[in-house]
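Q: 3D model of this:
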Amino acid sequence: MRTLTVKLYGSDDFGYLSDMINIAGIIYNTALTIIEDHYTETGKLLDKYELQKQLRGLRNVDENRHWRYV
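A: Below you'll find the predicted structure:
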């Protein structure tokens, strides 16, 4: 078996990538919270399309405008 060692060096673009990763994490955690809340209220899993609709609605809120860049 071979292994590959890679070193990553920061650049000006790394800040942008870091921001995108952080925003994606926030969106993922929000989706998990929506799913968990729905399950505790109804005892059923949330449909994928309903989750997308709710996230789309949250994306349009002023405080979540940065979600559009992901």
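Q: For the rest of this, base every contact and every neighbour count on C-alpha atoms.
A: Will do.
Q: Can you point out the buried residues in stretch 34-53?
A: 35, 51 (16 or more other C-alpha atoms under 10 Å).
Q: Quote the end-to-end distance of it.
A: Taking C-alpha to C-alpha, to the nearest Å, stretch 34-53 runs 11 Å from one end to the other.
Q: run this one through as well so I can compare:
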Amino acid sequence: RCSHDDYSSVMRLAIDTSRYAMQLARYHKLAGPEGLLLLNFDELRSDPQALLQRSARFLGLDDFTFE
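A: The predicted structure follows:
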């Protein structure tokens, strides 16, 4: 089994060398930094309430309590 750091390194390499990075760059160019919200799965696992509140603010929704 690979460690979290090893997995993160492999995933970063895969993302950096994939079309994902190019597609994000295109969306960033079209929407600008304020029109693009990137979410992190680790943040979802560690603090889902904060991630959902950040998502709601990005979408212009009122904050809510996740239960």
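Q: After superposition, what's the TM-score here?
A: Structural agreement between the two chains, given as a TM-score (TM-score structural alignment, normalised by the length of structure 2), stands at 0.30; 31 aligned residues with a C-alpha RMSD of 3.3 Å.
Q: for the helix or strand hosting residue 7 of structure 2, packing partners?
A: According to DSSP states H and E, residue 7 of structure 2 maps onto helix 4-16. The elements that helix 4-16 of structure 2 packs onto, with contact taken as 3 or more C-alpha pairs under 8 Å, 6 or more residues apart in numbering; DSSP states H and E, do not include any helix or strand.
Q: in that helix, what's buried?
A: When neighbours are counted by 16+ other C-alpha under 10 Å, no buried residue of helix 4-16 of structure 2 is found.
Q: Stretch 20-28 of structure 1 now?
A: Buried positions in stretch 20-28 of structure 1, judged by neighbour count with 16+ other C-alpha under 10 Å: 20, 23, 27.
Q: Helices of structure 1, residue ranges please.
A: Remark: helices assigned in structure 1 by DSSP state H are 14-42, 48-59.
Q: got the angle for the first one vs helix 48-59?
A: Taking axes from the mean of the first three to the mean of the last three C-alpha atoms, to 10 degrees, helix 14-42 of structure 1 and helix 48-59 form an angle of 120 degrees between their directions.
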